[in-house]
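Provide a 3D model corresponding to the input given below.
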Amino acid sequence: MQPLLTSTDVRIPVGRYRWRICALLFFATTINYLDRQVLGLLAPQLQEALGWSELDYGRIVTAFQAAYALGFLGMGTLMDRLGTRLGYAVAVGIWSLAAMAHALARNALGFSFARFALGLGEAGNFPAALKTVAEWFPKRERALAVGIFNAGANVGAIVAPLTVPYIALTWGWPWAFLLTGALGLLWLGFWWQSYRPPADHPRLTSPELAYIRQDPPDPAVRVSWRQLAGERRAWAFALAKFLTDPVWWFYLYWLPKFLFETHGLTLDQIGWPLVVIYVVSDLGSIAGGWFSSFLLHRGWSVNAARKLTLLLCALAVLPIGLVARTDDLWTAVALISLATAAHQAWSANLFTLTTDLFPRPAVGSVVGMGGMAGAIGGMGVATAAGWILETTGSYFWLFGAASLAYLIGLALIQLCVPTVPPQPRPLPFNP
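The predicted structure follows:
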């Protein structure tokens, strides 16, 4: 009898409900990045109104990064234990209320407390989203699914400069935090109504469930931090995140200030350059996920497909080192756009690498470990950026370091994981 489907050839309609789940992940990530970018857009106005120094701003950003690191320490494990439905809801609820709480702050200390709470909640987004992708998509579609939901980061960054300046100039800056934070609470209603695990979902057809489960089943494992600390695979992900996540944080929090200080843009002028940058970034996220999936469909090994894509991304970032040397606004925008698109393509494949290297029950914890490493790196960069700009007033060294981070990260991945196996290998023991 002809089987219903195989892992290499599917000829019958299998349904597309999994892409609705992916859409929910996309919108959550959009809101996540919208909420965190409000501060960066309003930073010049808030610095003038509230009297912050560059060091004060660096400390406020560091407060978010510190909480993000602590949040990742627990959020990955929380998602593995509570499951994505409840765990994701808790995370989004925390960060939405924290985003709205910024409206109550009136000094650097108040903003630091609000940013800390925001970081704790937002740390849950990627562990929950990556675990959901691992549950709802076969290996052949995961990079594309990650690329799509990860594109929400750029959509949030696009929506923010188109809406936040208008809200702040029309009703005042507190309303920018209140209205953007409320979107997460709206998303929660859709998530709670729509999401169930695949095996329990009443709207998932049997063919689509079989399609989702086409890969060999993962072994049942319990994951501890002691296990991950001894895993070279986990360190490959964590070290790459430690080097490259801070670059993205730098873009989010300092690009509006860079354009304001270097090219003289004001709050009502800064929107379109940032829109261009993050639209291109969006395309990079989807293209990066598509490209490695395309190579897999063409018969490339998982190792070759992922690492070639990561190498191309690392090379595309190199020209960002020149951006502080150009006086032309749109040349700067072009260089930044290329770098941010390459970062998002890199990020989509780096996240997908966790599902290539680890069984599904461990993905949330591994992503949490990597996110914590990236946030720790971001703390250092936020503090260093504040100090460098306070003492030199130049962005040259910051963009120069950003240009090299990805090649170094890829070298560390290759050192820790010379070959990505065709299927995730189990952890060596269950404590």
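
only C-alpha atoms from now on, for both contacts and neighbour counts.
Fine.

from Pro361, how far out is Pro219?
In this view, Pro219 and Pro361 are 9 Å apart by CA to CA, to the nearest Å.

also this sequence, please, to line up against the first:
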Amino acid sequence: MDSPSPHPAVLPAPGSPDAPGSPGSEKLPVSRRYAWTVFALAFALMLTDFVDRQIIVATFPLLKEEWGLSDTRLGALVSVVSVTVALGALPFALVADRWSRAKSIAVMGTVWSLAAMACAMVGNYAQLLAARAAIGLGEAGYGPAGGALMAGLFPQRLRATVVGALQAAGPLGVVLGVFLGGLMVPSLGWRTTLAVFAAPGLLLALLFLKVREGREVREGRTPVAGPAAAAAPADAAPIRTRGALAELFRSRTAVASYLGGAMQLVVLSTLYAWLPSYLTRTHDHTSAEAGAVSAAAVVASAVGTVVLGYAADRAGAARARRKLTLPAGLALLALVLLTSAFAWAPAGPVQLVLIVAGAFTVTAAVGPVPAVVMDVVDPELRATALGMVTLIQNLFGLAVGPLLTGWLSDTLGIAAALALMPLFCAGAAAALWTASRSYERELRTDADGATPQAAAL
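All right, here's what the predicted structure looks like:
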């Protein structure tokens, strides 16, 4: 892959449609073609990330039978990945900000792919839990580094859209993991099923060694040439770790966004982990049938991530705070849809429609939250800020959903557990609305002085 550094030998000629600063380039610091090529590579790698993370769900029935596992222990196999992602996210994000985001992605992808292969060779539950934890450790730095890299390649007014589109690879990876896992487990067994997707992730990770970053990409600004270059500020001294942490919690908008995004993900991770088991236990579906129905819900969540991220950008173009009030309102709608589906709707088409609609709306904050956080922190700390987003959303969101639902299922039954978990959407709505009250005041501008509400898509 060619270098994205802003030099004439690499970038298109001035005045060409793809040239930085040309009317068609939307002020990208690299060519539009290069930006979207790197995005496609990042999307494909995140897709394999979530396949490796989620395919374990398709093996739950076999693991439960073979090793006699409770729902709580099965849920822990999902939650442990989120816990180790949370623990590693911030330190690995700090490394990415100080070293190289692209090289950090290459290292992280290699680690989690090797750990995914190890999951197929374990001999007992403790070893499988440890291998799953290693997957999370490898994935910890990918989201922050990938999101920060995208923020540097695309203009501020498109960040919620682009980050939301990148995050949509997660639900699509879940679809592949659940659906293909449901097809493969009965014929290939759980070990081969877990091993099959490790190699693609390793190859994609190594390709990131070809991606190069210039300072313009790291800061998300256009290249400066001629007399203006002499006036450009010299490289600032790196922010110390203590100062970086203070910056991440200085903003009321960022703190409330961290919490709102995490509570939404409690509900989303519950659907991803337990919907197939719910369908096989209460609807007498086969593993393949449950995987297909669950895949429909996950596809809806992937579409919601992109569509609602775009809608938030559009709403924020008129007034910045609407980038947060829109997902806050949709969180309340998700609460109504999912509670109705699991508490009151009879089994059948109506219930499935409610589940799919709830899965679509519950993703409304996935794109806006990291985009908003990047808007209110120092540009040099974007990967670190996304590391904090990843830490909080994994530790208090993705880790909580599968484990808490498993415990509630052991105690009250799986139907009652799924009916109670959407209550976290109410907390998410309150947190996102709180964040919207300070967002406009704390909003930073890009180097060209444009703010999201000042530029139309």
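
any idea what the TM-score comes out to?
The TM-score (TM-score structural alignment, normalised by the length of structure 1) is 0.85; 407 aligned residues with a CA RMSD of 3.0 Å.

picking up where we left off before, ok, Pro219 and Pro361 of structure 1, which is more surrounded?
With neighbours defined as other CA atoms under 10 Å, Pro219 of structure 1 and Pro361 compare such that Pro361 has more, 22 against 13.

what do we get in structure 2 for that one?
Counting by TM-score structural alignment, Pro361 of structure 1 lines up with Glu380 in structure 2.

tell me who's in contact with its match.
Glu380 of structure 2 makes contacts with Asp97, Arg218, Glu219, as judged by CA atoms under 8 Å, 6 or more residues apart in numbering.

still contacting in structure 1, which of these?
Shared with structure 1 under both residues aligned by TM-score structural alignment, their matches' CA atoms under 8 Å, the contacts from these are Asp97.

which of the contacts of Glu380 of structure 2 sits closest to Val83 of structure 2?
Ranked by distance to Val83 of structure 2 (CA to CA), these are led by Asp97 at 22.0 Å.

which stretches of the stretch 51-200 of structure 1 form helices?
For the stretch 51-200 of structure 1, helices defined by DSSP state H, counting those that start in this stretch occupy the ranges 54-82, 84-101, 108-122, 125-136, 139-171, 173-194.

which parts of the third one are buried?
So that's helix 108-122 of structure 1. 108, 110-122 (16 or more other CA atoms under 10 Å).

could you export those residues as CSV, including distance to Leu252 of structure 1?
Listed next are these as CSV, based on distance: CA to CA, whole Å:
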residue, distance to Leu252 of structure 1
Ala108, 19
Gly110, 21
Phe111, 17
Ser112, 17
Phe113, 19
Ala114, 17
Arg115, 14
Phe116, 17
Ala117, 18
Leu118, 15
Gly119, 14
Leu120, 18
Gly121, 18
Glu122, 15
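
which of those residues lies closest to Gly93 of structure 1?
Distances from Gly93 of structure 1 to those, taken by CA to CA, are shortest for Gly121, at 7.5 Å.

counterpart of the closest one over in structure 2?
Under TM-score structural alignment, Gly121 of structure 1 pairs with Gly138 in structure 2.

now swap in Ala240 of structure 1 and tell me
The alignment partner of Ala240 of structure 1 in structure 2, by TM-score structural alignment, is Gly260.

what about Trp99 of structure 2, how many neighbours?
Neighbours around Trp99 of structure 2, by other CA under 10 Å: 11.

can you pull the contacts of it?
With CA under 8 Å, 6+ apart as the criterion, no residue contacts Trp99 of structure 2.

which residue lines up with it in structure 1?
So, by TM-score structural alignment, Trp99 of structure 2 is matched to Leu82.

how near is its match to Phe113 of structure 1?
Leu82 of structure 1 is 27 Å from Phe113 of structure 1, by CA to CA.

do Asp80 of structure 1 as well
Distance of Asp80 of structure 1 to Phe113 of structure 1, computed by CA to CA: 28 Å.
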